[in-house]
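Student: give me the fold of what follows.
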Amino acid sequence: MPAITPSLWFDDNLEEAEQFYTSVFPNSYIEQVQRTTEAGPGTPGDVLACFFVLDGTRFMGINGGPHFQFSEAVSFVVHCKDQEEVDYYWDRLVDGGEESQCGWLKDRFGLSWQIVPDRLFELVNDPDPARATAATKAMHGMRKIVIAEMEEAAANA
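Tutor: Next up, the predicted model:
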């Protein structure tokens, strides 16, 4: 079966991005860097493309110029086992970026992430519709997901 590798288009800050992402995620590394040659495009020696691995998932990045920007139409979901993991990834990825709603954020490069605890799915899929609705409403009022607040909402339903 062929491998599928997400490819990310950066303006001219790919090297900074790959170093940032590999510092945030465990078991991550820069696999290969391709630099521009005399044949171009751009200045010889500049980073043109790279492959990097984030906790086992391989990505490709290119410095393609300002033609395309990231949008929320594509995001990466980080499944977290508990609030400590939610806080860790949220705090690092939102640094220099911007918060959105319901666990979504944009990092400093404009890439969208969803930082979601596994407990969220349990709460919004509770077999008791009142509990599921209360948890969902609580989530809608959040930026970063706070598990305890969702659990409290479900318990008080």
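
Student: contacts and neighbour counts: CA atoms only from here.
Tutor: OK.

Student: show me the helices in this structure, by range?
Tutor: Secondary structure of the chain by DSSP state H: the helices cover 14-24, 83-94, 118-124, 129-140, 147-155.

Student: another one to check against the first:
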Amino acid sequence: MTALSTCLWFATEAEAAARHYCAAIPGSAIGEVIRRPSGVPGTEDEVMMVTFTLAGAPVLAFNAAPPPGFTNGVSLVVSCDGQEELDRVWSALLEGGEAQACGWLKDRFGVAWQVVPEALPRLMQAGDAAQRGRVMAALMRMVKIDAAALEAAFHAD
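Tutor: Below you'll find the predicted structure:
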């Protein structure tokens, strides 16, 4: 069976990042913490890889120096069921990081995230061009996304 997963490359923070993400995102769990065996470059017995799931999706965090760094060119998207969940996930991921625009943030490890309500893709696939345009105009004024404001923009006359 063919499978797809995400690999995040850190210098030394793989385990801390994995634990932080699993605490922030519902339905997530640490799998294995794999330590560097002897004979492999790096300090023996330090964390080399961490396997975990984020909302059921498999992820590998890997420690190796120097990491190439993260950019907004690739981001992780968390789709939240309601505003309360979105607010909680946003706050947890943002801790020590930097808020950006339109539901984007950079976490304290430099990873780019999009934290979106389930309403956003639903509204962008529904209605007519004017409704979708109002949703996008509302979104462009937001940092953290307000699902009720998106719904109001969609239904405005």
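
Student: quantitatively, what TM-score do the chains reach?
Tutor: Scored against TM-score structural alignment, normalised by the length of the first structure, the superposed chains reach a TM-score of 0.90; 157 aligned residues with a CA RMSD of 1.7 Å.

Student: coming back round to it: comparing the helices of the first structure, which comes out most buried?
Tutor: Among those, ranked by average contacts under mean count of other CA atoms under 10 Å, first place goes to helix 129-140 (a mean of 19).

Student: average offset of that helix relative to the second structure?
Tutor: With mean CA distance after the TM-score superposition for the first structure, helix 129-140 of the first structure departs from the second structure by a mean of 1.5 Å once superposed.

Student: about what we covered before: can you put the helices of the first structure in CSV and add distance to residue 39 of the first structure?
Tutor: Rendered in CSV, the data for these read as follows (distance: least, CA to CA, whole Å):
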stretch, distance to residue 39 of the first structure
helix 14-24, 20
helix 83-94, 35
helix 118-124, 48
helix 129-140, 51
helix 147-155, 53
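
Student: closest to residue 66 of the first structure out of these?
Tutor: helix 14-24 (12.3 Å; CA to CA).

Student: and that closest one, what does it pack onto?
Tutor: Where contact means 3 or more CA pairs under 8 Å, 6 or more residues apart in numbering; DSSP states H and E, helix 14-24 of the first structure is packed against strand 29-35, strand 47-54, strand 57-63, helix 83-94.

Student: give me the contacts around the second one.
Tutor: Yep, that's strand 47-54 of the first structure we're talking about. The contact list for strand 47-54 of the first structure (CA atoms under 8 Å, 6 or more residues apart in numbering) reads 14-15, 18, 21-22, 25-36, 58-64.

Student: do the same with the first one
Tutor: Strand 29-35 of the first structure is touched from outside by 18-19, 22, 44-54, with contacts defined as CA under 8 Å, 6+ apart.
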